[in-house]
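Trainee: Predicted model, plus sequence, below.
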Amino acid sequence: MGESFGNWEMGHDVDVMPYITSANIAAGYHAADPHVMRETVALAAEHDVGIGVHPGLPDKMGFGRRAMDATPDEVRDYVTYQLGALTAFAEQQGTSVQHVKPHGAMYSMLSADSELARAVMEGVLAVDEDLVYLATDMNIYEVAQDMEGLRTVFEGYVDLDYRPDRSLIVEQSVENKDPETVADRFVSIATEGVVEAANGEEIEVPADSICIHGDNPHAVDLLDAIHDRIEEYDLDLVSLDRIA
């Protein structure tokens, strides 16, 4: 969320925020600007939504979706810099940053290179040991579990498809997902810890958090369908602090 900047608008933050318990907020590198960061943090605080930094690579033209040749120290510094910026806005609004979740190509780079992943996690711990790290696939989750003192939550996806190895097909569009199908996948992950991969195979996804992309033009429709299922199955939504 908070991925608008200047005269360019992205996402449906005002409409989406009432439905969620945690928000991944851009911090100026792949998207956002200082004014949007302040407004998004204030919106999250107004709705009692947990604030997370969504750090990306310094590539606004590519929306942080193009991989870069960067060292572990450099990637760690990118995350630290953006975490610091969002933390300042959170403190200004009388709240705090709850979690860290890398964006786009940065996420893919961490998934493919455990040295990069460890560097980022060490950077997070050096700033605040209470921060929760949202692990977006099993490669990152396994690295996080080996990091002493790091609070980690595994995150599942219902508006993207999985490969059989539990990696995400991030190149696909999230715009044309059927709300009922997405809601069914939410229930499957939340109650059984499984989901159907793109090839039809049932795979384990031991997630305690579910991501919905706020830039999807149909995000509210998806969230409406999910909340109907939450009521139907008597599920509870809680903050990441409660499960980390």
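Mentor: Received it, and whenever you're ready, just let me know what you need.

Trainee: all contacts plus neighbour counts: C-alpha atoms, from now on.
Mentor: OK.

Trainee: Just give the closest residue to V187, not the sequence neighbours.
Mentor: R229 (7.1 Å; C-alpha to C-alpha, 6 or more residues apart in numbering).

Trainee: so what's that neighbour up against?
Mentor: A183, D184, V187 (C-alpha atoms under 8 Å, 6 or more residues apart in numbering).

Trainee: and here's the other structure:
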Amino acid sequence: MLEVVDINCDLGEAFGRWRIGDTDDMSLMGLISSANIATGFHAGDPNLMDQTVRLAAEHGVEVGAHPGYNDLQGFGRRKINATAKELVNDIIYQVGALREFSRRHGVRLQHVKPHGALYMEMAVNPELAQIFVQYMRTAAPDAYVFCMGGSATHVAALESGQPAIREFYADRDYDDSGSIVFTRDAGRPDPAVIARKVVRACKDGKVKTVSGNDIAIQFESICFHSDTLGALDIAHQMRDALTAEGIRIAPVSEINSHKSMRGEQL
């Protein structure tokens, strides 16, 4: 059973006057411990990045860069055919932008988490994962890589010594392989169902797949999405359910310290 867990959410995912979802970032910021902030390619712009980092700093929420494919129209959820080196250069460009806003507001870059289709491509593309992790080893050796456990990204991080955080997706379904099932329009999920799913994953290390089977799942952070309809209710019910079970919510730096005290490793 997990005694402490991080909650991360994708934030800053708008562009200019255009907004997505039914929940504003300010409402969610006080309910999470880590923020994945869009960096301009799939969503976000300089003013929004500045605003979102400032909000995170004010709420004591750790900041992470959330780079994606250069795909504003498709919200970064369409695969772009490019070489691994080209894609990592896109990531470097985006991480650099977010890191400067973090410096402006006196906060560190806690983590980098690729977005959407880029995240899923990296999970199964060892070359892309390795080049990405090589960049992290050079430019941000103490920053965490957020990824799925057992993915190519996770393997590359472990092999290189880059700290990694495994995620559990609260508002996404899983298949029997442990991969996320992509749904273009997920509708409005039931927050109570999600809360029960999260508590079970934390207590029993299991999640039910779309085919009805149970699979084992290991993670340090729970992810949900600000563009999921009802995101605010989801956040409240998850937190309340976890707290009721005695599971503490904390950023990954505290989780790392907790594991170290118990002789465990991330």
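Mentor: Nice, thanks for sending it over. Predicted, not measured: the structure shown is a model, and the values here were computed from it.

Trainee: Aligned counterpart of R163 of the first structure in the second structure, please.
Mentor: R163 of the first structure maps onto D175 in the second structure when the alignment is built from TM-score structural alignment.

Trainee: Are there helices or strands packed against the strand ranked longest in the second structure, and which ones?
Mentor: When the second structure is scanned for its longest strand (criterion: DSSP state E), the result is strand 4-11. With contacts defined as 3 or more C-alpha pairs under 8 Å, 6 or more residues apart in numbering; DSSP states H and E, strand 4-11 of the second structure has these neighbours: strand 34-38, strand 221-225, strand 248-249, helix 252-261.

Trainee: List of residues touching it?
Mentor: With contacts defined as C-alpha under 8 Å, 6+ apart, strand 4-11 of the second structure is touched by 25, 32-38, 52, 66, 220-226, 247-252, 255.

Trainee: thinking again about what came up before, check the spacing between the aligned residue in the second structure for the residue nearest to V187 of the first structure and P46 of the second structure real quick.
Mentor: Counting by TM-score structural alignment, R229 of the first structure lines up with A241 in the second structure. Distance of A241 of the second structure to P46 of the second structure, given as C-alpha to C-alpha, to the nearest Å: 36 Å.

Trainee: whereabouts in the first structure does stretch 57-75 of the second structure align?
Mentor: By TM-score structural alignment, stretch 57-75 of the second structure lines up with residues 45-63 in the first structure.

Trainee: For that stretch, buried residues please.
Mentor: 45, 48-60, 63 (16 or more other C-alpha atoms under 10 Å).

Trainee: Now the helix or strand harbouring the match of R229 of the first structure on the first structure. Mean distance?
Mentor: For A241 of the second structure, the host element (DSSP states H and E) is helix 231-244. Helix 231-244 of the second structure differs from its equivalent in the first structure by a mean of 1.2 Å after superposition (mean C-alpha distance after the TM-score superposition for the first structure).

Trainee: Run through the neighbouring helices and strands of the longest helix anywhere in the first structure.
Mentor: Counting by DSSP state H, the longest helix found in the first structure is helix 72-92. When contacts are defined as 3+ C-alpha pairs under 8 Å, 6+ apart, helix 72-92 of the first structure packs onto helix 34-46, strand 50-53, strand 97-100, helix 114-127.

Trainee: want to throw those into a markdown table with distance to A135 of the first structure?
Mentor: Shown next, in a markdown table, are those (distance: least, C-alpha to C-alpha, whole Å):
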| stretch | distance to A135 of the first structure |
| --- | --- |
| helix 34-46 | 21 |
| strand 50-53 | 13 |
| strand 97-100 | 9 |
| helix 114-127 | 10 |
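
Trainee: A219 of the first structure: which of these is closest?
Mentor: helix 34-46 (16.8 Å; C-alpha to C-alpha).

Trainee: any residues touching the closest one, and which ones?
Mentor: 1-5, 13-14, 17, 23, 25-28, 50-51, 86, 89-90, 93, 95.

Trainee: same thing but 7 Å
Mentor: With contact meaning C-alpha atoms under 7 Å, 6 or more residues apart in numbering, helix 34-46 of the first structure is reached by G2, S4, F5, M17, A27, I51, F89, A90, Q93, T95.

Trainee: tell me the two of those that are most distant?
Mentor: Greatest spatial distance among the contacts of helix 34-46 of the first structure (C-alpha to C-alpha): F5 and T95, at 22.7 Å.

Trainee: in whichever strand or helix holds A123 of the second structure, what's buried?
Mentor: Per DSSP H and E, A123 of the second structure falls inside helix 116-124. Residues G116, A117, L118, Y119, M120, E121, M122, A123 are the ones in helix 116-124 of the second structure that count as buried (16+ other C-alpha under 10 Å).
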